[in-house]
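Q: return a 3D structure for these sequence lines:
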Amino acid sequence: MFNWLLKHWIVGPYILTVFRPWIKGMEHIPATGPVIIAGNHLSFIDSVLMPLVVRRRVYFLAKSEYFTGRGLKGALVRWFFLASGQLPIDRSGGKASEASLDSGLKVLARGDVLGIYPEGTRSPDGKLYRGRTGIARMVLEGQVPVVPCVMIGTEQIMPTGTFLPKVGRVGIVFGEPLDFSRYYGLDTDRFVLRSVTDEIMYALARLSDQEYVDVYASSAKAKRPAAARPAEAKPASA
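A: Now for the predicted structure:
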């Protein structure tokens, strides 16, 4: 109920009026059945704008830090993210990450829409970085199509480290669904997982015209001089 009110009455109309997103390829999203929407990730506001324009409810895998804050602020942030369909994902690796990916598989098993950022984190400089193979595992285990989605201009209206977005127009482009049925049953083959992930990333690169860099975004962030890194926004606003 909260998600419906948020999308149609509280936040949705206001945001869509202010940012006036231009949209292409909405017809590529299946009207029913499980599907993964794989997106580039330029700004926190990506996770707000894209679900607002999709007719179906989109469940997003969000970093677990958003759900572990303390005090009243932490409780409010946790409630907001859970109520709006965000699911915590632990990126520390091992069993924690396995459990997080299983949460995504449960969404797909229900026949719902799952939103994922294969890069695992926001781009530090507007480029498109190497995808992590967790998305491939869910594609093959869930046996679902992937709709690539690119956000255009969101890093300009809400750069990393800012608390409030600026007024500006952004674009949202959905590509044709990607079919990986030829790989079903091979979800334990690491070479297949990498191949599926790379194909998804190349589809995003074609749609977005971003420069593709074959390293992980987290590694690129770690190598940047401290002075060049924008201050990370707090979970309540980032």
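
Q: please count neighbours and contacts with C-alpha atoms only from this point.
A: Fine.

Q: what are the buried residues along the lengthiest helix in the chain?
A: Of all segments of type helix in the chain, defined using DSSP state H, the longest is helix 190-208. Of all the residues in helix 190-208, those buried under the rule 16 or more other C-alpha atoms under 10 Å are 192-194, 196-198, 200-205, 207-208.

Q: for comparison, sequence B:
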Amino acid sequence: MSLAERAPRGTYAITAAVGLLVLIAATVSFVLQLVTAMLTWPLLLCSSGRLRFHTIQSRIWRTTLPILCVGLNPFWRQKTHFVGSAAGPPDIIPGSVIFVNHRSNSDPFVVSWLLLLSCIEAKFIYKSSLSKLPVLGWNCVLAGDLAVHHGDKQSIVKMLDKAREVLRQGYHVLVFPEGTRSPSGLLQDFKPTFFQICEELGCPAVPVCVLGTERAWPHGGFRMGCATVHMAMGEPVMPGQGGADALSDQVARQMQEMAREVLMDREADENAAEDPFVSGKPYAYWRPPKEIEDLLPEDQMKLLKAGKGHERGAHLA
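A: Now for the predicted structure:
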């Protein structure tokens, strides 16, 4: 049985070790953020200074976290790739929206490492429930990350207005456009909101592809494992004819092309053909939930790409 056919499994030992690194990173960063906040709080007195305040906080958080949790993590081997001659956000105003596929809870950690290596600072879009976590949530709030309150339309509108202001000031925003993790590995349909914002403001869309994180922190549990993680950043895509839908399609296509180039051409990975971004099929080890297992394969694929046919197969209506 090849590696691609074996379901990823975490261990308690690795989970404890990585969890300790996360705790140390969050605590060290929080102390540094508090000390810095005491020195820079006057920036909060004016609207233009608030973004500078949070940017300083973000640089502390997004330096400490990836160095301790990814760079010094012996269990997650990371490989960084830049695809194209001008990969990454261009140095222009408005800022760029960085779009990342979502396979695992470890994605924010490894993406932070990629941004650190690229000398890029970005505000992350994250679930509001994370802000309630002790220390970790406080780190994100101080860093000025933008929380999504699912089901609260008024809060979502305010968050989107903040995102527009961040972009207008020349800062970057990072979003997982699928909206949720993909347990099958297939690239799910993107939510249109931030592509519409790109079109509205003329923001570049920067595609980032993350591969292998499904083994670093397997979906459906809290145990972590060993993994080789590939992170690829591509060239920015500018809004053009066709509107937000065309931009979304181009970013999705570029993510998959980057995955093929990284796995098959640059790395010559023997398991590359089994990756969903290459094969167009779910992980070899993945099994559909009982709610959709009797459907035709093409119908299953439609549901999976729509984000409705994973372990939440009951949400088919």
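
Q: dump the buried residues of helix 190-208 of the first structure into TSV; add distance to Leu82 of the first structure as well.
A: Converted to TSV, these look like this (distance: C-alpha to C-alpha, whole Å):
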residue	distance to Leu82 of the first structure
Val192	33
Leu193	29
Arg194	30
Val196	29
Thr197	27
Asp198	30
Ile200	27
Met201	28
Tyr202	31
Ala203	30
Leu204	27
Ala205	30
Leu207	30
Ser208	30
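
Q: quick one on the thing from earlier: C-terminal to the longest helix of the first structure, what's the next element?
A: As assigned by DSSP states H and E, the chain's next helix or strand after helix 190-208 of the first structure is strand 212-213.

Q: give me the mean deviation of the next helix or strand after that next one from the second structure.
A: Later in the chain than strand 212-213 of the first structure, the nearest helix or strand by DSSP H and E is helix 217-223. Compared with the second structure after fitting, helix 217-223 of the first structure has a mean deviation of 3.9 Å; criterion: mean C-alpha distance after the TM-score superposition for the first structure.

Q: show me the contact partners of helix 217-223 of the first structure.
A: For helix 217-223 of the first structure, contacts defined as C-alpha atoms under 8 Å, 6 or more residues apart in numbering pick out 119-124, 129-130, 229.

Q: what of stretch 154-172 of the second structure?
A: The contact list for stretch 154-172 of the second structure (C-alpha under 8 Å, 6+ apart) reads 51, 92-98, 121-123, 146-150, 173, 197, 201, 203.

Q: buried set for that stretch?
A: Within stretch 154-172 of the second structure, judged by 16+ other C-alpha under 10 Å, the buried ones are 156, 159-160, 163-164, 166-168, 171-172.

Q: the residues you listed: which two are farthest apart?
A: Ile156 and Tyr171 (19.6 Å; C-alpha to C-alpha).

Q: Asp245 of the second structure pairs with which position in the first structure?
A: Under the alignment (TM-score structural alignment), Asp245 of the second structure pairs with Arg194 of the first structure.

Q: quick one: that match from Ser208 of the first structure, how far?
A: According to C-alpha to C-alpha, to the nearest Å, Arg194 of the first structure and Ser208 of the first structure sit 21 Å apart.

Q: now Leu128 of the first structure. Nearest residue, chain neighbours left out?
A: Tyr212 (4.7 Å; C-alpha to C-alpha, 6 or more residues apart in numbering).

Q: repeat that for Val18 of the first structure.
A: Per C-alpha to C-alpha, 6+ apart, closest to Val18 of the first structure is Val167, 6.5 Å.

Q: which one in the second structure is aligned with the one you found?
A: Per TM-score structural alignment, Val167 of the first structure is aligned with Cys226.

Q: was I right about its match contacting Thr213?
A: No. In this structure Cys226 of the second structure lies outside contact range of Thr213 using C-alpha atoms under 8 Å: 9.5 Å.

Q: quick one, which of the two is more surrounded?
A: Neighbours were counted for Cys226 of the second structure and for Thr213 using other C-alpha atoms under 10 Å; Thr213 has more, 27 against 21.

Q: check the gap between Ile45 of the first structure and Val192 of the first structure for me.
A: 32 Å.

Q: count the neighbours of Pro207 of the second structure for me.
A: A count of neighbours around Pro207 of the second structure, defined by other C-alpha under 10 Å, yields 27.

Q: quick one: it is in a helix?
A: No. Assigned with DSSP: H, G, I helix; E, B strand; the rest coil, Pro207 of the second structure falls outside any helix and is strand.

Q: from what I see, it and Ser96 are in contact.
A: No. Using C-alpha under 8 Å, Pro207 of the second structure makes no contact with Ser96, being 10.4 Å away.

Q: one step back: the residue nearest to Val18 of the first structure in helix, strand or coil?
A: coil.

Q: go on, Leu114 of the first structure?
A: strand.

Q: the longest helix in the second structure is where?
A: Using DSSP H to define each element, the second structure has its longest helix at helix 12-40.

Q: next one: that one to chain centre, how far?
A: In terms of C-alpha atoms, centre = their mean, to the nearest Å, the centre of helix 12-40 of the second structure is found 20 Å from the chain centre.

Q: same check, this time on stretch 35-44 of the first structure
A: Centre-to-centre, stretch 35-44 of the first structure and its host chain are 3 Å apart (C-alpha atoms, centre = their mean).

Q: same thing with stretch 104-120 of the second structure?
A: That offset, for stretch 104-120 of the second structure, works out to 8 Å (C-alpha atoms, centre = their mean).

Q: need the contact partners of that stretch.
A: Contact partners of stretch 104-120 of the second structure, identified using C-alpha under 8 Å, 6+ apart, comprise 62-63, 65-67, 69-71, 80, 88, 121, 181-182, 210, 213-214, 216-219, 231.

Q: just the buried subset of those residues, please.
A: Using 16+ other C-alpha under 10 Å, the buried members of the contacts of stretch 104-120 of the second structure are 62-63, 65-67, 69-70, 80, 88, 121, 181-182, 210, 213-214, 216-219, 231.

Q: just the ones of these in strands?
A: In this view, these that belong to strands under DSSP state E are 80, 210, 231.

Q: dump the residue contacts of whatever residue of the second structure lines up with Trp22 of the first structure.
A: The alignment partner of Trp22 of the first structure in the second structure, by TM-score structural alignment, is Lys79. Going by C-alpha under 8 Å, 6+ apart, Lys79 of the second structure touches 228-231.

Q: most neighbours of all those residues, which one?
A: Met231 (24 neighbours).

Q: where along the first structure do the helices fall?
A: Ranges of helices in the first structure, per DSSP H, are 2-5, 12-19, 46-53, 71-83, 94-109, 134-142, 154-157, 190-208, 217-223.
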